[in-house]
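> Provided below are the primary sequence and the corresponding predicted coordinates.
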Amino acid sequence: MASMMDKPSEQFSKEWNRLHSDSVKWAGAAHKFGKAVFPMWVADMDFAVPQCITDALSQRIAHPIYGYPDHDLHVQESAVRWMQQQYQWVSEPENFILVQGVLPGLFAAVRAFSRPGDGIIVMPPIYPPFFEAVEQNGRHLLSVPLLDGGNGRYHIDFAHLEKVLDKARMLLLCSPHNPVGRVWSRDELQQVVSSCRKHGVQIVVDEIHADLTHTWAVHTPLATVDPQCVLLASASKSFNIAGIGGAIAWVGESEKKSVYLAELRRSKSLGMNTFAKVACQAAWDAGASWLREMKDYLEKNALYLQSFLHQNIPAVHFRPPDFGYLAWLDLRSFGLSDAELHQRLLNAGLGLNAGLGFGQEGSGYVRLNYGTQCARLRHGLFLLQQALPS
């Protein structure tokens, strides 16, 4: 397995010093963990963005006036072309709405299509803001935990889902699913949609990680299965521009779009800033080849991680995810409490996301970000080995 790490792509193997670049992952780690740690936590990558984004931003910055951006459809047209190229999904530019980010768009959808006290389904372990979108908006959380098939591959608990749908107004779907690493199959999505339609439940889906789907999986945009859904996507994860912001929301029904737009305006979540528009359009227009090379690098990292754990820490259970750079590591076999795991990792100087942050179902797990240079990945894994009982 070591051979696949011998000749990494030069642009992704370059180690950038991010400590003085206003990086929450690096500079903010000491505040997050209470001490200096090697950061493999928050979901951004240590790779430079593609040159097409740098060039487009530089060209825009060269014009020294940064006033309000126009309400044209250029970004939406780029999104349409991107979705067609990547997923063979054909849509109209007018169905895409520019929003400040996936989370502002998600929170706005909760307010637009449900009322205080309504039941909203989430499937933990899941990205923590899903809980916040429900509870901070005064809705009732309905938890339908995912099922672990015993081999690290999670499944939707359709029997449980059917039992709670009659109490729900909405389902918040994470597709692909962070942190467990699943890209849901078309059959699974069709079953979710069929169940929700029977009960009149609105689906809002976060597809921010979709472009990072690996070669061993196929992502299906939910809108191709459920034209009644609200779909949120962005270039931020796939092209490492989360600090710039910006996302798109797809709404296929005109009446629903009007309701959503009203809430976006009310909450001041509508639109992208000037530089987000430039970066997203450049990514979707000219970033495909960079993305392919970067995903190849991530796949090699995932397989190296799997090999290292098998050879050196076999008690850690890990299945390479279907997408991205987030490893969901099962440490339950060590018999340690979550507090003990946390302290051991801190003592070793390694910063990971605690599984409990993704719901009670994450107890005994950690999330490790391997979206970094292979040399840094090796270092982080050696720290993990030191942290855990031999």
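Done, it's in. For clarity, every value in this text was computed on a predicted model and none was experimentally measured.
> For the rest of this, base every contact and every neighbour count on C-alpha atoms.
OK.
> What separation do you get for Glu293 and Cys52?
Look at Glu293 and Cys52: by C-alpha to C-alpha, to the nearest Å, they are 14 Å apart.
> do Pro104 as well
The value you get for Pro104 to Cys52, if C-alpha to C-alpha is used, is 27 Å.
> For the closest residue to Tyr154 other than its chain neighbours, the count of nearby residues, please.
Among residues not flanking Tyr154 along the chain, Asp148 sits closest, at 4.4 Å (C-alpha to C-alpha, 6 or more residues apart in numbering). Counted with other C-alpha atoms under 10 Å, residues neighbouring Asp148 total 13.
> Repeat that for Asp187.
With other C-alpha under 10 Å as criterion, Asp187 counts 11.
> how far away is it from Ser194?
For Asp187, the distance to Ser194 - C-alpha to C-alpha - is 10 Å.
> same check, this time on Tyr365
To Ser194, Tyr365 is 32 Å away according to C-alpha to C-alpha.
> Of those two, give the one with the bigger neighbour count.
Counted by other C-alpha under 10 Å, Tyr365 and Ser194 do not tie: Tyr365 has more neighbours, with 22 against 14.
> Can you verify my assumption that the more buried one contacts Asp330?
Yes. With contact defined as C-alpha atoms under 8 Å, Tyr365 counts as touching Asp330 (4.7 Å).
> Would you state the strands of the stretch 201-350 of the chain in chain order?
Listed in chain order, the strands of the stretch 201-350 of the chain (DSSP state E, counting those that start in this stretch) span 202-206, 230-233, 247-251, 326-330, 350-351.
> Which strands and helices lie in contact with the first one?
So that's strand 202-206. Contacts defined by 3 or more C-alpha pairs under 8 Å, 6 or more residues apart in numbering; DSSP states H and E place strand 202-206 against helix 102-113, strand 168-174, helix 186-198, strand 230-233.
> before we go on, here's another structure to hold up against the first:
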Amino acid sequence: MNDPARPGRPSAVRDGIADRRTGNSGPLLLAGRVGQGMAAAMLSPAALSLVVTIFEGDERNRALGIWSALGGSGAALGVLLGGLLTAGPGWAWIFYINVPVGLVLFLTLRSQLPAQPAPATRAALDVTGAALVTAATASLIYALIRAGDHGWATWTTAALLLVSALLYAAFVARQRLAASPLMNVRLLTRRPVATGTLLILVATALMIMMFFLGTFALQAHHRYGALATGLLFLPIALSTMLGADIAGRVIGRTGPRALAVTGLVIAAAGLTIPAIWNAVAPLVTGMAVAAAGTGSLFVVASATALGQVAAHEAGLASGIVSTFHEFGASLGAAVVSSIAAASIAGTSTDGFSHGFTTGAIVAAVTALAALAITPSSRSI
């Protein structure tokens, strides 16, 4: 089969060239992704804590709106940029492009960020806690992915879920006893922090589910190339930015509860459209509508979780929010890949509909939960 991006060159030849460029090493690719993940794990809470500590009141809400808009739209624009690179110099350039971008950002931040006082003491890394939570999450994600191939009602799936639950319980116990805990779980006993982490988890899971399903549906089912798929995600990026910007401007007047419910209802309505109609126009339109809802939800979640924490707790609270953000992404990808396994493999299209339906149900159920647990106070 010829590569549509470069007529006359078989795709197998290009794959071989790409393999030689990357060392033909799966472990090397995975190691690079792990390194990127570790860097992102440090950058995200650092950026969020700066927003919380530098800005106050309604100005903080607007800053969180900008932060959420950039984060959500960045994911959608990443699909577009990935399509441009894949259709042009090749998929390996999705890694090369990060090097100059990272250098420019490093120099910019070094000159623009305000100086921060060095901490009086440096806490030791809780290696045991990190190992426990990593093993627990890995067990959970593997159980969810495996269920797509082997079914949910199997002893192995049940055992993996049980192991994951036990490891999470051990992690919580460890955090309560550790001298320098990896995560201050006591912050999660506060209603605003707990609500915000739930909302950020659901918002991220919905967005990743949407991107995952949308990309495979457009490429595997509708036969669009990488570039065309990226371009179709442009309105989704704009919609995410619009939803986040509006939420950052009005949350001080409406309060988090009304905005959370509204965002989740919009997300549920948007995801229902491609669940019913699998044509390209309804697919893109529905994802754009849902993106506006999830974009606003990112602002509500961050403002709710971080709005009333003390300055010295900003870093810890931001770390919790960022942790649940990443956990939501992993959970969303694992669940939707399990539900839509047959469609991803190309044997049917029902999995895409089932995946969008699941997302709509999750958004609707979370809207009811948000109505009950989200603080109504406007002073966040």
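Yep, it's here. In this text the structure is predicted, and so the values were computed from the model without any measurement.
> Just give the TM-score of the two.
Scored by TM-score structural alignment, normalised by the length of structure 2, the superposition of the two chains gives a TM-score of 0.27; 170 aligned residues with a C-alpha RMSD of 6.9 Å.
> how long is stretch 277-294 of structure 1 end to end?
Start-to-end, stretch 277-294 of structure 1 (C-alpha to C-alpha) is 22 Å.
> Going by neighbour count, which residues of that stretch are buried?
Applying a neighbour-count criterion of 16 or more other C-alpha atoms under 10 Å, one finds 277-288, 290-291, 294 buried in stretch 277-294 of structure 1.
> How about stretch 340-352 of structure 1?
So stretch 340-352 of structure 1, judged by 16+ other C-alpha under 10 Å, has buried residues 341-342, 344-346, 348-352.
> Let me know the closest of the residues you listed to Leu326 of structure 1.
Leu326 of structure 1 lies nearest to Leu352 out of these, by C-alpha to C-alpha, at 10.6 Å.
> re earlier: and the two most separated of the buried residues of stretch 340-352 of structure 1?
Pairwise across those, and taking C-alpha to C-alpha, the largest span is found between Leu341 and Gly349, at 12.4 Å.
> Helices of structure 1, start to end?
Here structure 1 has its helices, by DSSP state H, at 10-13, 29-33, 51-62, 74-87, 102-113, 129-135, 158-164, 186-198, 254-266, 274-286, 288-312, 338-348, 374-387.
> Put together TSV for those, with distance to Asp206 of structure 1 on each row.
As requested, these are exported to TSV (distance: least, C-alpha to C-alpha, whole Å):
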stretch	distance to Asp206 of structure 1
helix 10-13	27
helix 29-33	26
helix 51-62	24
helix 74-87	15
helix 102-113	7
helix 129-135	10
helix 158-164	19
helix 186-198	13
helix 254-266	16
helix 274-286	17
helix 288-312	20
helix 338-348	28
helix 374-387	28
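> May I have the distance across stretch 109-122 of structure 1, first residue to last?
One end of stretch 109-122 of structure 1 to the other measures 14 Å (C-alpha to C-alpha).
> Which stretches in structure 2 count as strands?
Using DSSP state E, no strands are found in structure 2.
> top helix in it by residue count?
Max-length helix for structure 2 by DSSP H is helix 57-87.
> packing partners for it?
Short answer (3+ C-alpha pairs under 8 Å, 6+ apart): helix 57-87 of structure 2 packs on helix 26-54, helix 93-96, helix 226-232, helix 234-254, helix 280-306.
> what's the spacing between Ser164 of structure 2 and Gly102 of structure 2?
In terms of C-alpha to C-alpha, Ser164 of structure 2 sits 35 Å off from Gly102 of structure 2.
> So which of these two has more stuff around it?
Neighbour count, other C-alpha under 10 Å: between Ser164 of structure 2 and Gly102, Ser164 has more, with 24 against 11.
> Isn't the more buried one up against Ala135?
Yes. In this structure, Ser164 of structure 2 is within contact of Ala135 by C-alpha under 8 Å, at 7.5 Å.
> Neighbours of Ala369 of structure 2, how many?
Using other C-alpha under 10 Å, Ala369 of structure 2 has 15 neighbouring residues.
> Tell me how far it lies from Ala267 of structure 2.
From Ala369 of structure 2 over to Ala267 of structure 2 (counting by C-alpha to C-alpha), the distance is 15 Å.
> swap in Met209 of structure 2?
12 Å.
> the more surrounded of the two?
Neighbours were counted for Met209 of structure 2 and for Ala267 using other C-alpha under 10 Å; Ala267 has more, 32 against 26.
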